[in-house]
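Student: My questions are about this predicted structure, shown below with the sequence.
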Amino acid sequence: MNEPNRFEAYDEHGGQDDWEGREKDEDRGAGKGHEETEGHGPHDTTPPGPGNGDGQGGSGGGAPGPAQNPDQPPRIPLPRASVEDTGQPLPPLEELPKPAPLVLEHPVLKSLLGAWALAACSPEETAAVEDHLGACGTCADEALRLREAVGLLHPPESLDLDPGLRTRVLEGCLDRRPPRIPVPEWAAPYDAETARLDALLRDMGDAEWHAPVRLRWFEADAATSRRTTVAGVIAHLLTVDGLVALALGLDDPLGEVTAQAPTPAARTEAYWRGSHFPPTRSVRAPWREQSHDLVRTVSFTGGGAGKLSVSYGDFELPLHDAMLDRAFECWVHAEDIAEAVDYPYEPPSPRHLNRMIDLAARMLPTAVAVRRQHGLASPVHGRHLVTAGEPGRTLRLEIEGLGGGEWLIPLDSPAAVGSAEHEVAHVALDGVEFCQVAAGHVSPEEAAAGQVGDREAIRDVLFAAASLSRM
């Protein structure tokens, strides 16, 4: 019988084993093949015992493995039991030793006060500084000042400037050095509102000038609107301010089109139609220059210029009221622009807002009379005609909040005088909300007004306020 090859042997499964490796495994009592010892030949069918293929340490697949030595630990350790499963208490945690407190000299602690105020010290340095502050009054005072300064570095309020800041700064400067040619008091609201709008326009990008804006007003007791852009709104302000420029002898931005466009709406439409291209940010320069010319001219002409008359086509206003009217419209349209570009915009200062409300209140008797002529207001039934200077039925208009005050509105005739003894109704409104009604941005029926007295009189006055609005 031929001796098998020294290097290869074929088992019954057709596998190949290294013969020398088999001899070494047999010497160690462990091998991959069958154990060819006495009583266990290569074709022995004795079931495998412990240590074979079905026992621990086998190679799996039914192949018998080496016998397990009971004196040695298993090759695959058994799972360990958890301490929580035994019911025994957990071992105590080892607490880390606390670091020794820092011992720092006074100059070092004083130099750390700035970092301590900014909460930039380590825990050890913070403890050392706070222990020192309890014993050193000088450093405690300095730490308090530094903490207050840190509060100023992080203001919780909005970063937008106070709308009254410009007025306060100018008043402070003018108190120290009065202007050689002062701006008339009745022109100050227009000067302030154009400056605020110009500051908003200065920070706008090219794309924002084409943001859509909807101009809103009331006409025939119905809400009306006109779609344009931010640049179109500035063009509208430019053309209507031109009515004041004409009264002062300045150039008209419409040029020769003035005769064909006497009203504010007609002037605006004529300017939009006459433009070769839609208005862009280039319209800011002529509007800004015209507003400066208006303020400069009324300042040089003195207080007497306020008696000039400014024609709006179908009605006229004295120059001092026309400047208030232009300031009011500048603020209203500035809010339209700010809303279109998603930017906050504050109301005018209370002193200027009070003047605007006063102008609207003085125009209400005439507005009520005009509506009555067109059948839009309640008639004066069973009452004699009120002559000039005679008291008649009166509505008390109470404005709360910014620019607040009280006005007695005669109802029967613009020539009548408001009288508390003849009061038939009382209306209370917030100052900004009343201006929104007068601008046509809030419906008279939706105004949150406190109303007491004659309902017809209240309705006549609120709708007359809305009729003051225009494009």
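Tutor: Received it, and whenever you're ready, just let me know what you need. Residues are numbered from 1 along each chain as shown.

Student: Could you use CA atoms for every contact and neighbour count after this?
Tutor: Fine.

Student: now the helices for the stretch 101-250 of the chain?
Tutor: 106-111, 113-117, 123-133, 137-153, 165-176, 188-202, 230-247 (DSSP state H, counting those that start in this stretch).

Student: Pick the most buried one from those.
Tutor: Comparing these by mean neighbour count (mean count of other Cα atoms under 10 Å), helix 230-247 comes out on top with a mean of 23.

Student: and that helix, how far out from the chain's middle?
Tutor: 29 Å (Cα atoms, centre = their mean, to the nearest Å).

Student: can you give me the angle it makes with helix 188-202?
Tutor: Relative orientation of helix 230-247 versus helix 188-202 (axes from the mean of the first three to the mean of the last three Cα atoms, to 10 degrees): 150 degrees.

Student: mind checking how far the next helix or strand after helix 230-247 is from the chain centre?
Tutor: Sequence order places helix 264-274 as the next helix or strand after helix 230-247, per DSSP states H and E. Relative to the mean C-alpha coordinate of its chain, helix 264-274 is positioned 34 Å out (Cα atoms, centre = their mean).

Student: Enumerate the positions of helix 264-274 that are buried.
Tutor: The neighbour-count check on helix 264-274 (16 or more other Cα atoms under 10 Å) flags 264-268, 270-272 as buried.

Student: And the helix ranked longest in the chain, what does it pack against?
Tutor: The longest helix of the chain (DSSP state H) is helix 350-373. Contact here means 3 or more Cα pairs under 8 Å, 6 or more residues apart in numbering; DSSP states H and E; on that basis helix 350-373 packs against helix 319-340, strand 405-410, helix 431-438, helix 455-467.

Student: Remind me what the third one packs against, helices and strands.
Tutor: Secondary structure elements in contact with helix 431-438, counted by 3+ Cα pairs under 8 Å, 6+ apart, are helix 350-373, strand 394-400, helix 455-467.

Student: and the comparison structure, right after this:
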Amino acid sequence: MSGPAYHDGGDGNGRGDGDDTPRVPFQREQRGPQGEPAQRGPLGDPARLPAGEPHSAPAPSSASALPHYDHATLKSLLGAWALSACSSDESLAVEVHLTDCASCAEEALRLRDAVGLLHQEESLDLDPLLRARVLEGCLGRRPARIPVPEWAGPYDAEAARLDALLRDLGDGYWSTPVEMRWFDEVPVSRQFTVGQVIAHLTAVDSLVARTIGLPGPSAGGPVPFADAPGGSGGSGGLTARARFWRARGDAELPIEPGQRTEAHWSGQKHLPGATLRSLWREQSHHLVRTVSFAGSGASEIDVDYGPFALPLHDAFLDRAFECWLHAGDIADAVDYPYEPPAPRHLNRMIDLAARLLPSALADRRRSGLAEPPSQLLPAGAPGRSLRLEIEGDGGGNWYLPLDSPGAAASPEGEVAHVAMDGQEFCQLAAGHLQPEHAAAGKVGDRTAIYDVLYAAASLSRL
């Protein structure tokens, strides 16, 4: 038998130089109150000294002075001894017995090895997905009267995870520098504080908020849904409410996300970090609550980002993606473990990026940054396709048209195949990776492959 519980200095069969003395396992090292190794007695038991007395080697204890225990009692104490749960007299009696009883010594070794397996180091941090699992279990037993739309679920979960991270870090980290990266034909990297990252999320989230009629985070809080002009629910009332609030004072802020962020930084630079977190979190709660009451028709309302627009359901996925990535940026800055989203949420984020790739590729072609298509096809016509295979949790297969965004993509038209890990693809779409450095399997038309990889990186922004 081998293992960390004993040292075999003999012939490899547990005997020392042919001696038949039973093997005696060592007691685990115990430490004193200040962390120093405890002084050990003659048989491996830590010496018990009265408080205040100097540490010195005690006189050897006599086995005859020990309380008498029969074999059955001593054998029953082996489990407690292996766990260091015996009293001093019991430990000493067991260890003296182990020098005379080979069967008990072997049993003690097996128990000590088993105890070593039970004491694995585990993190005391809660599982980041615990909240999602608890809510899923609760809603499975009692569905919500007004459930959160499925397309808003990823944002709800990622905002909650980021909020838990900020609460765990506390108020001492708001000025910690965080590296934020994106891709603008060349890699761009800038450092901001944790507070600025949260203010950036607040600024871009407010573009979604203004679309559904919520005031900005500094406007004193949203009015009740029924008080907004145009109705007491439904997408019609939501649209009228949005027009109302656009006319009430949000128009002075830029629409383009980068410029809007700069405006938020300028207007909120005096606010402490805890207030920035509170403004962002309150706004995220109002976003989820409002779309939950709005009805299914609200998902198609367009959110204006300035240079582009997204339907509301895609805008929520975009915000979930940003929330996760910037939470990861913060976690990297403070050396904090941070897990990826739940697979079903990650799949929705990857699907959004894949659906945006044909338009991003067309934009690059119009700017002269990508090779022109081999032919122009009308909408719905079959053409060349690239198969994007995403591996791992949340993965799948997507066929992307290469000749025009409206062309039909299919396996029959496949001329190129790219295989990537899901998180690697998300890092590429976030601009955290250069396209030529992305770990991807590539087969087929190399020009089309690199055009698509660069189009994926061009999806990133501040």
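Tutor: In hand now; what should we look at? Small disclaimer: the values here were computed from a predicted structure and weren't measured.

Student: Report the TM-score for the pair.
Tutor: Remark: TM-score between the superposed chains equals 0.72 [TM-score structural alignment, normalised by the length of the second structure]; 365 aligned residues with a Cα RMSD of 3.1 Å.

Student: returning to that earlier point: which of the buried residues of helix 264-274 of the first structure lies at the shortest distance from Thr258 of the first structure?
Tutor: Using Cα to Cα, Arg267 comes nearest to Thr258 of the first structure of those, at 7.4 Å.

Student: now the angle from the longest helix of the first structure to helix 431-438?
Tutor: Inter-element angle recorded for helix 350-373 of the first structure and helix 431-438: 30 degrees (by the same axes, to 10 degrees).

Student: which residue numbers in the second structure go with helix 350-373 of the first structure?
Tutor: Using TM-score structural alignment, the residues of the second structure aligned to helix 350-373 of the first structure are 343-366.

Student: what about that stretch, how far off from the first structure?
Tutor: Following the fit onto the first structure, the mean deviation recorded for stretch 343-366 of the second structure is 0.5 Å by mean Cα distance after the TM-score superposition for the first structure.

Student: In that stretch, which residues are buried?
Tutor: Buried-residue list, stretch 343-366 of the second structure, by 16+ other Cα under 10 Å: 345-354, 356-358, 360-365.

Student: can you tell me how far the residue in the second structure sticking out farthest from the centre sits from Lys75 of the second structure?
Tutor: No residue in the second structure sits farther from the centre than Ser64, which is 60.6 Å out by Cα atoms, centre = their mean. In this view, Ser64 of the second structure and Lys75 of the second structure are 19 Å apart by Cα to Cα, to the nearest Å.

Student: was I right about Trp151 of the second structure contacting Arg319?
Tutor: No: contact criterion Cα atoms under 8 Å: Trp151 of the second structure and Arg319 do not qualify, at 11.4 Å.

Student: which one of the two has more residues nearby?
Tutor: Using other Cα atoms under 10 Å, the more surrounded residue of Trp151 of the second structure and Arg319 is Arg319, with 22 against 17.

Student: and the residue mapped onto the more buried one from the first structure, what does it touch?
Tutor: Matched by TM-score structural alignment, Arg319 of the second structure corresponds to Arg326 in the first structure. By Cα atoms under 8 Å, 6 or more residues apart in numbering, the contact list for Arg326 of the first structure reads 190, 241.

Student: could you dump the buried residues of helix 264-274 of the first structure to a markdown table with distance to Cys435 of the first structure?
Tutor: Shown next, in a markdown table, are the buried residues of helix 264-274 of the first structure (distance: Cα to Cα, whole Å):
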| residue | distance to Cys435 of the first structure |
| --- | --- |
| Pro264 | 19 |
| Ala265 | 20 |
| Ala266 | 24 |
| Arg267 | 24 |
| Thr268 | 23 |
| Ala270 | 28 |
| Tyr271 | 27 |
| Trp272 | 27 |
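
Student: so where do the strands sit in the stretch 1-150 of the second structure?
Tutor: In the stretch 1-150 of the second structure, no segments count as strands under DSSP state E, counting those that start in this stretch.

Student: From Ala377 of the first structure, how far out is Glu456 of the first structure?
Tutor: From Glu456 of the first structure to Ala377 of the first structure the distance is 8 Å (Cα to Cα).

Student: Between the two, which is the more surrounded one?
Tutor: When Glu456 of the first structure and Ala377 are compared for neighbours, Ala377 comes out ahead with 20 against 12, by other Cα under 10 Å.

Student: what secondary structure does the more buried one sit in?
Tutor: coil (DSSP: H, G, I helix; E, B strand; the rest coil).

Student: how close does it get to Ala464 of the first structure?
Tutor: 9 Å.

Student: Name all residues that sit in contact with the two at the same time.
Tutor: With Cα under 8 Å, 6+ apart, Ala377 of the first structure and Ala464 have common neighbours 368, 371.

Student: and Asp85 of the first structure, what element?
Tutor: Per DSSP H and E: helix 83-86 holds Asp85 of the first structure.

Student: On the three-state scheme, Val310 of the first structure is what?
Tutor: Look at Val310 of the first structure: counting by three-state DSSP, its state is strand.

Student: Just confirm it contacts Leu243, I think it does.
Tutor: Yes: using Cα under 8 Å, Val310 of the first structure is in contact with Leu243, at 6.7 Å.

Student: Out of the helices and strands packed on helix 431-438 of the first structure, which is closest to Glu423 of the first structure?
Tutor: strand 394-400 (4.5 Å).

Student: corresponding residues in the second structure for the closest one?
Tutor: Here strand 394-400 of the first structure aligns to the second structure at residues 385-391, judged by TM-score structural alignment.

Student: Average offset of the matching stretch relative to the first structure?
Tutor: Looks like 0.7 Å for stretch 385-391 of the second structure (mean Cα distance after the TM-score superposition for the first structure).

Student: Next one: the counterpart of Arg202 of the first structure in the second structure relative to Gly380 of the second structure, how far apart?
Tutor: The alignment partner of Arg202 of the first structure in the second structure, by TM-score structural alignment, is Arg167. Distance of Arg167 of the second structure to Gly380 of the second structure, computed by Cα to Cα: 50 Å.
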